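> The sequence and its predicted three-dimensional model are supplied below.
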Amino acid sequence: MEFLLTVSSASSSFVDRHIGARRQADVEAMLKAVGYDTLDALVDTAVPNDIRQDSPLALAPALSEVEALAELRKLAAKNKTAVQMIGQGYYDTVTPPVIRRNILEAPAWYTAYTPYQPEISQGRLEALLNFQTMVQDLTGLPIANASLLDEATAVAEAVLLMRRANKKNEGKTVLDADCLPQTIAIVKGRAEALGFEVEVADLAQGLPDGDINGVVLQQPGVSGRVFDHSGVIAAAKERGALVTVAADLLALTLITPPGEQGADIAVGTAQRFGVPLFYGGPHAAYMAVQKGLERSLPGRLVGVSKDSAGVPAYRLALQTREQHIRREKATSNICTAQALLAIVASMYAVYHGPEGLKAIAETAHGHARTLAASLKAAGLDVLHTSFFDTVTVSVPGKAAAIVAAAEQKGINLRSIDADTVGISTDETTTTAIVADVLAAFGATAVEAGDGFALETAVERSSAYLQHPVFNTHRSETQLLRYIRKLSDRDLALDRTMIPLGSCTMKLNATAEMEAISWPEFASIHPFAPDSQTAGWRELIADLEGQLTEITGYDQVSIQPNAGSQGELAGLLAIRGYHRSRGDEQRNICLIPASAHGTNAASAVLAGMKVVVVATAADGTIDHADLYAKIEANKDALSCIMITYPSTHGVYDGDVREVCDAVHAAGGQVYVDGANLNALVGLAQPGKFGGDVSHLNLHKTFCIPHGGGGPGVGPVAAKAHLAPFMPGDAATWTEGNDVPISASRFGSAGVLPISWAYVKLMGGAGLTEATKSALLAANYVAASLNDFFPVLYTGEGGLVAHECILDLRELTAKTGVTAEDVAKRLIDYGFHAPTLAFPVAGTLMVEPTESEDLGEIDRFIKAMIAIRGEIDQVANGDFTVQNSPLRNAPHTAAAAISSDWDRAYPREQAVFPGHTHKQDKYFPPVGRIDGAAGDRNLVCSCPPLEAFEDNTAAFEN
């Protein structure tokens, strides 16, 4: 420890290591290119004076890495680990160390971005395809997605899917009373906003009367009950309803899968496949559907296509999955999924295979049967005779005493009510644990014999996981090499800059990541007693307080587990506020045409009608159109959603004016916080006009993207909206605090990352990071403007934290597209900037504060070299079809081919510019044929204005 402290005091601060361009000479060189003498002068010009905050951030001074980790150790020590037998949708599991260290804790996996550039994402796409295959096999349904956010919200998505797909029957949605309480709460909250009826009934007794649109069953139920669903499903279908089953994947190794029982949809969580409890999340949910429903499937879907040489390749298929592209025509607002956790779960199945999974299930089931038989022998009433892993016991008046007795032995049981206790076994349950549980009841173990076996009608007979990938990698050596092989196919932040506009791909420091897998954080059940979670709750409250200070709002909830869910939470708060004042008619949401696509989708899900506000020629909001639409809708105006800085990468100088105009008409202002990396320490949305915002901790606050999740999207609000912030789904009583995620603290497991980031940076460091991000973006813009014109600029010709490079004129002259440039950058070893958003035919670049001048210059040189190749096309040196641009990216196989017949040399193809030959990244496949991967199922998305009448928002 003495050595560590010495190193810490002698080395540079964490701020100096987080910010890439910190050397004075580098800063001066970048400022000179932009035309400013000081960084403060640049910031003073770029950021409108009337939104600048009056004082520095009132945060504690920055800690060193050693100090921050010591503080995290103190917080972790305030949590109490226990044997978690609470169940209710969350189970302890063993994350194989080879998976924990080489995926969950490996930057090659956790720093990757969503695989929108599939040629450099083949490894994670294969892992996600394994996840889909695993889900399809276990559920007995032919099509599965590549993960959703959590089980409760996945059920809500299934309910909405049933309502879209079953338009002939617009009746109520029926939920089995044995569904998870948090699931019932989430569905009811979504239903209230969208105006459809939900009824909860004991479906073991049959269906209720009335028209039914869809039915949701739970297998096993929260009580542990397992019964043959085939009769209820058949009866529902006879009455014209669709059926969803929320199913436990581990149980499905023993129980007849939903698809074989006739269900249309299966949903659930893959948490118990090696993903830690994480105090409630992040956990990968899943959804699988029957054929015919694939176009309505929310989330991402990986499909198999082929590249330019005919080599099989993976890509995201059926782009209707990317619902935010469809804006208010969206059928879901899902954007971020849980890719990293889905990959962990898929590798767990790869490692254990069908026999291993079945053995784990049989062991958990066997322990549950022993518990049930022993408790029955002790004279207690076991409420269900057919169950998988959860035993429910009647103990009149003694539940609290029994739960307390078990806790004394280090075991958490579920107190259902004063008279009933639930016990859930899992992969970690042992014979000794069973004995301790029985002792808490005053019982001793007896043999289960044939008692409490699953009924024959529900026993699974079909095979699953027969693909070789689930039957090959049994040794750690094999799995380690498989994981390495897949990661080598990808291009993540551990190899190169990822200059994605609007996505803020910046350093996820190792010290920030270190605590998430500590048992004192990772092994805590979300429904553990508060006496065991003091450290977690202190960390969360501290982080919420810091985010409140940073944003200038009065309250923050970290419950939403994605940015899109934070949007929905904020809009539901606005809706609740208006309704509490008797303004039920206020349902119009104004959204600028340039807004993030999830904005419109979230507004629709919040029960609002979207009215689009036009964009002026300079990229700002068209004021004439804004005021006309405020006037036309003033009595029904609910809110406006604006992104600040705008999605065009500019600090609009009129933001206060826009906010004031909406407030004057009785509306609220939602400020999308996706671009907060350009504001922290300089301006606070809660002070310049915002009533509510969501933040993206997976952008500004360093939670890694993980190949498409996890994300965290906290919602921050002014005091008047506080009563309408998300409540706890597990205890919700249908009040104004509509819950947004299954667990009270959402994806709590990754919050230590953002907590550490803020503590390591301090207020001054966070402000410096923002300023450095502005400098980097303006340096890129100034350096490339002569080659690729910057589409929009603000005061002084400056941009905010990102810039849009306009290729449309070059495309018109040469045929070279923005996509060609994106693919050609792969040959230089770069992930492409954001393609065709928010303006088609452009690239949006965000260098972030983490990249050093050398890496930024490498990107700039690559872009200039690519412009040279575009000029070669313009000059007729080769056609666009036979150019290195259109043929990019170039694989090693293409480069060494004996039949090279292209109009440019091999060296230009694979070692363009100053590409380092020893460190060259070769993509595993060439350019992928998108249409082949979709089997011609491609979404052609009309412009936003086409959807202003969103009466058919849930139509496909």
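Thanks, I have it.
> okay, CA-based contacts and neighbour counts for the rest of this
Will do.
> now residue 419: how far from residue 687?
51 Å (Cα to Cα, to the nearest Å).
> so is the residue nearest to residue 504 when sequence neighbours are not counted in a helix, a strand, or just coil?
Nearest residue to residue 504 in three dimensions, chain neighbours excluded: residue 699, at 5.0 Å (Cα to Cα, 6 or more residues apart in numbering). Of the three states, residue 699 takes coil according to DSSP: H, G, I helix; E, B strand; the rest coil.
> Just list the residues touching the closest residue to residue 395 other than its chain neighbours, thanks.
Closest residue in space to residue 395, ignoring its immediate chain neighbours: residue 419 at 5.0 Å, by Cα to Cα, 6+ apart. Neighbouring residues of residue 419 by Cα atoms under 8 Å, 6 or more residues apart in numbering: 394, 395, 396, 397, 398, 399.
> Swap in 6 Å and give it another go.
394, 395, 396, 397, 399 (Cα atoms under 6 Å, 6 or more residues apart in numbering).
> What's the local residue count around the third one?
So that's residue 396. Using other Cα atoms under 10 Å, residue 396 has 13 other residues around it.
> another one to put next to it:
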Amino acid sequence: MQTSNVSTEGTSAVSLEQLEQKQDFIRRHIGPGAAEIAEMLDAVGASSLDDLMQQTVPGGIRLPTPLNIGDSKTEVEALEELKAVAGKNKIFRSFIGLGYHDTHLPNVILRNVLENPGWYTAYTPYQPEIAQGRLQAILNFQQMTIDLTGLELASASLLDEATAAAEAMALAKRVSKNKKSDTFFVADDVHPQTLDVVRTRAEMFGFDVVVGSADDAAKNDVFGALLQYPGTTGEVKDLTDIIAAVQENKGIVAVAADIMSLVLLKSPGELGADVVFGSAQRFGVPMGYGGPHAAFFATRDKFKRSLPGRIIGVSKDTRGRPALRMALQTREQHIRREKANSNICTAQVLLANIASFYAVYHGPEGLKTIASRIHRLTDILARGLQTKEVALKHATWFDTLTVQVDDKQTVMKRAQDRGINLRSDLEGAVGVSLDETTTRKDVEALFDVLLGDGHGLSVENLDAEVTTQGSTSMPQSLLRTNDILTHEVFNSYHSETEMLRYIKSLEDKDLALNHSMISLGSCTMKLNATAEMIPVTWPEFGKLHPFAPVDQAQGYKHMIDELSDWLLDITGYDALSMQPNSGAQGEYAGLIAIRRYHESRGEGHRDVCLIPSSAHGTNPASAQMVNYKVVVVACDKNGNVDLNDLRSKAEEMSDQLAAIMVTYPSTHGVYEETIREICDIVHQHGGQVYMDGANMNAQVGITSPGLIGSDVSHLNLHKTFCIPHGGGGPGMGPIGVKSHLAPFLPNHQVIELDNTDKGNGAVSAAPWGSASILPISYMYIKMMGSEGLKKATEVAMLNANYVATKLDGHYPVLYKGRNNRIAHECILDLRPLKEASGVTEMDVAKRLNDYGFHAPTMSFPVAGTLMIEPTESESKAELDRFIEAMIGIREEIAKVESGEWDATDNPLHNAPHTLADICDSDWNRSYDRHLAAYPVPSVAKNKFWPSVNRIDDVYGDRNLICSCPSIESYQDE
């Protein structure tokens, strides 16, 4: 049992200051109390946390001075301060559009998904038997996407609409039969931020981008084309002939579509599109100054092997029941490395789930009502303007009007005075986009803004006119004629009671951090404190449009600037970009900075990226995205970079060497003694050092990438800095750089950023990426302060060394550093046990489910191993439970080794065990049911039941089904 951190001495012996200090956040974030820390230090053979650091971290890279973050704040203090900062944001009514719209998130979804740790603390569903709930929600998202886009295959979401466009271009290049062309066409009515991101990606790949009227797409020799539907200025246009003409010339056509318009409009798939994508943001997700938002992405079945990101598929478990899992996992970046389709290693699962629940809650009829109301109000606004002889750019629209104005400055001034934002980047015109939050009063206010006072228009009268005269603003030929969302899941849960129970039924199938520790190596599943999460849903952060005038976002600026300063102090870098909205995007942006730096020096021929064999799989995938050649550097038997091999390859490729990508502490979980020498060797040959930020949780307050000698790193804010994983996303991957790389950080076409070159393109749709989740990291750092951040690192390393020490006699710990220490994670080698018993790492992983735990990282970075990272947030009691489980499993393996248990008739081979197993009247196994379900007494106190048995991955890939099966298929089983 964990001992409290709070003293039991009487309050009379404690000063008021001491009592106030006992309310600090540090002791709430860090799991072990003082007594537990002392016990664990004794167990690992260290006299103090500092002694453990001295034994573990090379002295030459220890920080000479403490962090300069400041003192920790209590939860109350930090929330009050951030609330005051948030109050600096001005929340105008936003009609800017450009793919971002205000929404009404149903409260039943707000409270029970977005604000529920059962959903936001879950990990990526690599262990599907304990993730069936979120897998079902994502499958619903895929089904929704398939229905609305009219294509056969959909992904589990991408990062945002603009990066999805870049992925569509890459897919087009892979599958197009026009192999000789390196030209990609983009219609001139595509959103500007989308074009910006596509141009950046095209530059890296060496593609030419031609921008012109959609009607001219087929006049160019292209491998692919990108069209928008409806266009960025609102026009609803039949793309059928344009698509056919491009395809006739062997080009692939991708269409960026507005998800709400697809409820009423004919699907792009029906128009002939090969790829359809867009943002699902307006299905209930706040604008949040740019994100996080889930992009949907669909394509034809024949292109499934080139689909970026993840796909959820339907398979079956060992009892023959339908079961969900990630399909085609060989496409995953950590497996395919530089041969991967993209470097995307995450999705926007939490946001995709919200969008899918939004569709489930409203159903097809509810969505039609919402979409029809938006369109109706747009018709009324258009009719009123036409009555006053105001010219509209287009004769068709869904929700967006481009209004020609004589005195734009006066119109914009009236809008500002009324707290209204219009789109302002159009020549001689303003853009107005309506959404589900728009009211009659909003339309009246828009008349006042666009026409001035005394216009005499009445919404009621105009509504009657539209009814009488009819609407032609969406061509009859483009109106949807087929039914959407016909699956039972979208037609069953429209009352709050039913929706609440549906959400809860899915949540109960998932193991998340609110149940037990998730000990995944390199994923840092630590506490996502409630106080950190609360500001995410404040309207001061959630209701800001990413392209609102910057003077309306001073609260965001204050927070981002302060957070950036803290992160620069922590990393030892000189400049920071918040734009990358995932770790993979951070890698990409960092490598772009390196490439542009070399080009600025006349050394653009440098195109070799050295990557140790132990590196994260996204590293080589990111390198190929900037057109770098990957050369693998060997590691020695201790898991360290082989310096002789590094020197040899650096010398051999000196003229071409662009960079090395290295993780520190290493992916093998040790502080390499030669890390500075590694940096020096690369620098001596003209290369730059990219340090992967995945293991930053073992650096904060102890060392830093800048001090070690690297030039650029991304920071996984969803790992080290407490943004939750959300079941597989959101993520946030800002990059820090040394001063010489600062001019090459991303910029943005719509909102120009300071401190970077104007010509730099964007890597994400929004200027500051997924800005609305930055308050989480801000709150974490503010509440921890300099002292707490350092202690978090020390205790993370203590917890890892404690687990390794306790398990070392039962499982070999594969790699150790100085003084036989590990860093914040350790690798258990199961290969000798597998050879002796036939029990696999998969068996151990699934058996851990029976003990109530999520499995550690399996077979990475070494096949046949488990990588464990307990994090600083786990108490000694929880660590001891996990240790008990792993020792219990080792004893079970011994029974298979000795022949006491049959090689297949044993609880390891049959794990995980479900209630269906335990309640089966035909129990015919040689071991006891109680042992199967309750292998140790502690499990009975808080039993988590996997909802399905072990899933057949091979069957799922051979019979790929990525849409919702009928309810009968479950009932039949």
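That came through fine. These numbers were taken from a predicted model, which means no experiment stands behind them.
> what's the counterpart of the residue nearest to residue 504 of structure 1 in structure 2?
Superposed on structure 2 with TM-score structural alignment, residue 699 of structure 1 falls opposite residue 719.
> In structure 1, what residue corresponds to residue 359 of structure 2?
Using TM-score structural alignment, residue 359 of structure 2 pairs with residue 349 in structure 1.
> hmm, back to that, neighbours of the match of residue 699 of structure 1, just the number please.
Counted with other Cα under 10 Å, residue 719 of structure 2 comes out at 27.
> these two touch, right, it and residue 524?
Yes - between residue 719 of structure 2 and residue 524 there is a contact under Cα atoms under 6 Å: 5.1 Å.
> how near is the counterpart of residue 940 of structure 2 in structure 1 to residue 158 of structure 1?
Under the alignment (TM-score structural alignment), residue 940 of structure 2 pairs with residue 917 of structure 1. Using Cα to Cα, we find residue 917 of structure 1 at a distance of 50 Å from residue 158 of structure 1.
> Over to residue 136 of structure 1?
When residue 136 of structure 1 is compared with residue 158 of structure 1 (using Cα to Cα), they lie 16 Å apart.
> Compare these two (neighbour count), which wins?
Applying other Cα under 10 Å to residue 136 of structure 1 and residue 158 shows that residue 158 carries more neighbours, namely 30 against 24.
> In structure 2, point me to whatever sits opposite that one in the alignment.
Counting by TM-score structural alignment, the partner of residue 158 of structure 1 is residue 168.
> which residue sits closest to that match in space, ignoring its chain neighbours?
residue 254 (6.5 Å).
> what's the distance between that neighbour and residue 281 of structure 2?
19 Å.
> same thing with residue 860 of structure 2?
Taking Cα to Cα, one finds residue 860 of structure 2 at 34 Å from residue 281 of structure 2.
> do the same with residue 937 of structure 2
46 Å.
> Looking at these two, which one has more neighbours?
residue 281 (30 against 9).
> my hunch is that residue 46 of structure 2 is in a helix, does that hold up?
No - going by three-state DSSP, the assignment for residue 46 of structure 2 is coil, not a helix.
> Now the match of residue 940 of structure 2: closest residue in space, sequence neighbours ignored.
Residue 917 of structure 1 sits nearest to residue 911 (Cα to Cα, 6+ apart), 6.8 Å away.
> now residue 500 of structure 1
residue 833 (4.3 Å).
> Alignment lookup: that neighbour to structure 2.
Counting by TM-score structural alignment, residue 833 of structure 1 lines up with residue 856 in structure 2.
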